[in-house]
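# No letters, just coordinates:
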């Protein structure tokens, strides 16, 4: 799925969704799919890292 930044018109794939201008003010940030998916992807990465760590501790 392709996502488009409403403010800058930048297009990106949902798997690599990251805000290219996180420090800039954006009136669309609260409803931004790029921001939402970026947070969701970060959460999945943290969960995967925790699972890997717990497997290493059990050994």
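Sure thing, it's come through. A quick note: this is a predicted structure, and the numbers were derived from the prediction, not measured.
# from here on, contacts and neighbour counts on C-alpha atoms
Will do.
# Hmm, residue 2 and residue 13 touching each other?
Yes: applying Cα atoms under 8 Å as the test, residue 13 and residue 2 come out as touching, 4.6 Å apart.
# Doesn't residue 3 lie inside a strand?
Yes: looking at residue 3 with DSSP: H, G, I helix; E, B strand; the rest coil, it is inside a strand.
# I'd like the distance between it and residue 45.
According to Cα to Cα, to the nearest Å, residue 3 stands 20 Å off from residue 45.
# Mind checking which of those two has more residues around it?
residue 3 (18 against 12; other Cα atoms under 10 Å).
# Against that first model, consider the following:
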């Protein structure tokens, strides 16, 4: 999944709910608005652009 917007209602997506609906839970946060810990705890591979 690519996250490429700063709109706040997209920054509060329920990572746990999406985990059961995707084959490979991976997300790239192109705007730095997602909470990395939340996504990782939900089982996602989380990659923020421009951050380690």
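Okay, I see it. Since the model is a prediction, treat every value here as computed from it, not as a measurement.
# What does the TM-score come to for these two?
Scored by TM-score structural alignment, normalised by the length of the second structure, the superposition of the two chains gives a TM-score of 0.28; 31 aligned residues with a Cα RMSD of 3.6 Å.
# Show me the helices in the first structure, by range?
For the first structure, the helices defined by DSSP state H cover 33-58.
# ok, how many other residues are close to the nearest residue to residue 45 of the second structure once chain neighbours are set aside?
In space, and not counting its chain neighbours, residue 45 of the second structure is closest to residue 26: 4.6 Å by Cα to Cα, 6 or more residues apart in numbering. Using other Cα under 10 Å, residue 26 of the second structure has 17 other residues around it.
# Residue 38 of the first structure now?
17.
# how close does it sit to residue 45 of the first structure?
Relative to residue 45 of the first structure, and taking Cα to Cα, residue 38 of the first structure is found at 11 Å.
# Show me what counts as buried in stretch 35-46 of the first structure.
Using 16 or more other Cα atoms under 10 Å as the test for burial, stretch 35-46 of the first structure gives 35, 37-38, 41.
# List the buried residues for stretch 43-57 of the first structure?
Buried, per 16+ other Cα under 10 Å, within stretch 43-57 of the first structure: nothing.
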